[in-house]
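Novice: Quick one: sequence plus predicted model below, questions after.
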Amino acid sequence: MMKRIGGSPEKALNNDFKLDTNALLQQAWNLTKSTILPLLGALLLIWAISQAGGYLLQSFFDFQMPETPEEFESMVLPTGFVLSMLVLYFFLLLPMQAAMYKMGIRNAAAVEAEYPETYKNKPLMVFNYLSNPFRYGGVELLRGIIPVVALVIGIMIHPFVGFALAGFVAISLQLSTPLVVQDGLNPFKAIGVSFRVIAKNFVPFLVITFVMIVLVFLSALLLFIPLLWFVPMYYNLIGLVYKDVFGIEVEISDQADINTVV
């Protein structure tokens, strides 16, 4: 039998939830201690495929990346190279990135699941969504494009307005991909639901985003090595947030369900 733990879609849409940012960050940190290896393995696969794909396309189109500012200014990208990179990005890398959110949600579910071993991740799960790139890559693409559109519109008013609006929109769309991979919403509906829910309760999401940005900047002081921890932690954090906001269905035994009712 299935039981929804954490929040629920109804409560989320009615703004009937509270997020304890300190507790969520602490939970994400602790959860990462036991789940980091599969996440790192999946991230390594994404990195390796992106590097290999870029190298092969550069070789095929006989294109060399510029090494000096002068070469960069005079750089002309071959049309075929650009189109091929876009295909690689949309049909391969974006669905793989969407799968990372699903892995974070599975880790969050395992915390309260009766059978946590069934939610263990494997690095190869990063390939789970390649069969439907228009759904899983599409939502990731929309998440990237919409804040840029907001930036352009806002800058027409004032640069500060542009960056503030883009930041607000980007944060408000944070749960759109999890809504697609976990609850099966189509990309456009997921975008709308995520924006509606987060915009009404924006401050906790702003705090979480700010903390993660600070951690990235601090990582720069150590050659970005701490990102090997913070990036997996980010996906676990989003999974925990999703659980508290929308809830996650987990499998329970019939006996456990009877005991709950009694």
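Specialist: Perfect, thanks for sending it. Remember, predicted model here, so these are calculated numbers, not experimental data. Numbering: from 1, shown residues only.
Novice: switch to C-alpha atoms for all contacts and neighbour counts from now on
Specialist: OK.
Novice: Centre of the chain to the host helix or strand of residue 137, how far?
Specialist: Element membership for residue 137, per DSSP states H and E: helix 133-157. Relative to its chain's centre, helix 133-157 lies at 14 Å (C-alpha atoms, centre = their mean, to the nearest Å).
Novice: in the helix or strand following that helix, what's buried?
Specialist: Using DSSP H and E, the next helix or strand after helix 133-157 towards the C-terminus is helix 159-172. Applying a neighbour-count criterion of 16 or more other C-alpha atoms under 10 Å, one finds 161, 162, 163, 164, 165, 166, 167, 168, 169, 170, 171, 172 buried in helix 159-172.
Novice: what angle separates helix 159-172 from helix 133-157?
Specialist: Here helix 159-172 runs at an angle of 160 degrees relative to helix 133-157 (axes from the mean of the first three to the mean of the last three C-alpha atoms, to 10 degrees).
Novice: Burial check on residue 101, number of neighbours?
Specialist: 27 (other C-alpha atoms under 10 Å).
Novice: Please disregard the earlier target; I meant residue 224.
Specialist: Residue 224 has 14 neighbours, counted by other C-alpha under 10 Å.
Novice: try this one side by side with the last:
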Amino acid sequence: MPEKKIIISVGGSVERAVKGDYDINVKAVLTEAWQYTLQSRVSINLSLFLVLFFGMVVSFIASSFFGGIEVVIEDPQLLQIINIIVTIAVWPFMAGIEMMGVYHAINKPTQTKMILSFLHRGSWVALCALLTSLLISIGFQLLIIPGVLLAVLLSLTVPLVVEKKLTPMQAIILSIKALRFKVMPLLSIYTVLFMALFSLVLPVALLVESTFAPIAIVVFLFGFSYLAPWYYNVKGILYRDIFGVFVDESTTYSDLTNTIETKPATKSTDHNDSDDTFSA
């Protein structure tokens, strides 16, 4: 008889998450994510560069159909259309970067080619990105605080669509249900990351017209090469601790032995029965 495949659940679980049965230690999350960043940041940085370049190409091509970039910038409606097009094109690849943080959180190595690994969920990811962006934009238009809260509550929707195979609406609802219990710790974590970004951008803004502008830009790029992986590693750890990650038993997780729960590799109730492709 063939050996029965076993998977292990690392971290939290959906069942406990919707009950608020999890803890977030702000310092511990930031520290652990920083350690992962120091160990491996090349894959995320290279992937971000490739996706950014691809997004610029898509934006340039799409803008050319509307008369050029100058025309698009001057027309808010055209600019919004371009943003939607770029979001749809880019986010299927961004899902791979999001999952790099999750993989680091369970001590699995990552490579740049991971940006191609989840394209089978690409249509769902793009739709999820559009919906979350719309909700957050509405929140900011109403008042700043609702927009910030929605940005926090919806920050883990893409991994849910990819790893738990949920539909965008299921991921949005589950993310809000689970994360609402720990808004303040989550807000504290994202505030630290935002302040780190602000501290990198400020010198560039102040020195942009001076002879020190090149130095400020170099410092920004160097700092951002650490900040971006740190951000995605933080999200990966939060996802692991809140929703849990199902992985093959053959992988060793020496740093997470206290959070491992063995389960048979049958279809999980955390996964949705939806297909990996989306058709309107």
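Specialist: That came through fine. As the structure is a computational prediction, the values presented were derived from the model and not from experiment.
Novice: TM-score, when you put one on top of the other?
Specialist: Their TM-score after superposition, calculated using TM-score structural alignment, normalised by the length of the first structure, is reported as 0.80; 234 aligned residues with a C-alpha RMSD of 2.7 Å.
Novice: returning to what we had before: check which helices and strands the helix holding residue 137 of the first structure sits against.
Specialist: helix 94-112, helix 159-172, helix 176-183, helix 187-200 (3 or more C-alpha pairs under 8 Å, 6 or more residues apart in numbering; DSSP states H and E).
Novice: of these, which approaches residue 238 of the first structure most closely?
Specialist: Checking these against residue 238 of the first structure by C-alpha to C-alpha gives helix 94-112 as the closest, at 6.8 Å.
Novice: For that closest one, which residues meet the burial criterion?
Specialist: 94-110.
Novice: what about the residue mapped onto residue 89 of the first structure from the second structure, which helix or strand?
Specialist: Under the alignment (TM-score structural alignment), residue 89 of the first structure pairs with residue 87 in the second structure. Assigned by DSSP H and E, residue 87 of the second structure falls within helix 76-105.
Novice: Serialize the helices and strands packed on helix 133-157 of the first structure to CSV and add fields for distance to residue 249 of the first structure.
Specialist: Listed next are these as CSV, based on distance: least, C-alpha to C-alpha, whole Å:
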stretch, distance to residue 249 of the first structure
helix 94-112, 8
helix 159-172, 23
helix 176-183, 9
helix 187-200, 18
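Novice: Which one, of these, ends up nearest to residue 34 of the first structure?
Specialist: Here helix 94-112 is closest among these (C-alpha to C-alpha), at 9.5 Å.
Novice: So what angle separates the directions of that closest one and helix 133-157?
Specialist: Going by the same axes, to 10 degrees, helix 94-112 of the first structure makes 100 degrees with helix 133-157.
Novice: List of residues touching helix 94-112 of the first structure?
Specialist: Identification of contacts with helix 94-112 of the first structure by C-alpha atoms under 8 Å, 6 or more residues apart in numbering yields 5, 31, 35, 39, 42, 46, 116-121, 125-130, 132-133, 136-138, 140-141, 177-178, 181-182, 235-240, 242-243, 248-250.
Novice: starting at the chain centroid, how far to the helix or strand in which residue 71 of the first structure is found?
Specialist: Using DSSP H and E, residue 71 of the first structure sits in helix 69-73. Centroid separation between helix 69-73 of the first structure and its chain, computed with C-alpha atoms, centre = their mean, is 34 Å.
Novice: Okay, buried residues for that helix please.
Specialist: Using 16+ other C-alpha under 10 Å as the test for burial, helix 69-73 of the first structure gives no buried residues.
Novice: Distance check, the residue nearest the centre of the second structure against residue 10 of the second structure.
Specialist: Per C-alpha atoms, centre = their mean, the C-alpha nearest to the average position across the second structure is that of residue 98, at 3.9 Å. Noted for residue 98 of the second structure: a distance of 17 Å to residue 10 of the second structure, by C-alpha to C-alpha, to the nearest Å.
Novice: equivalent range in the second structure for stretch 17-26 of the first structure?
Specialist: Mapped onto the second structure using TM-score structural alignment, stretch 17-26 of the first structure spans residues 22-31.
Novice: Now the matching stretch: buried residues?
Specialist: Buried residues in stretch 22-31 of the second structure, counted by 16+ other C-alpha under 10 Å: 22, 24, 26, 29, 30.
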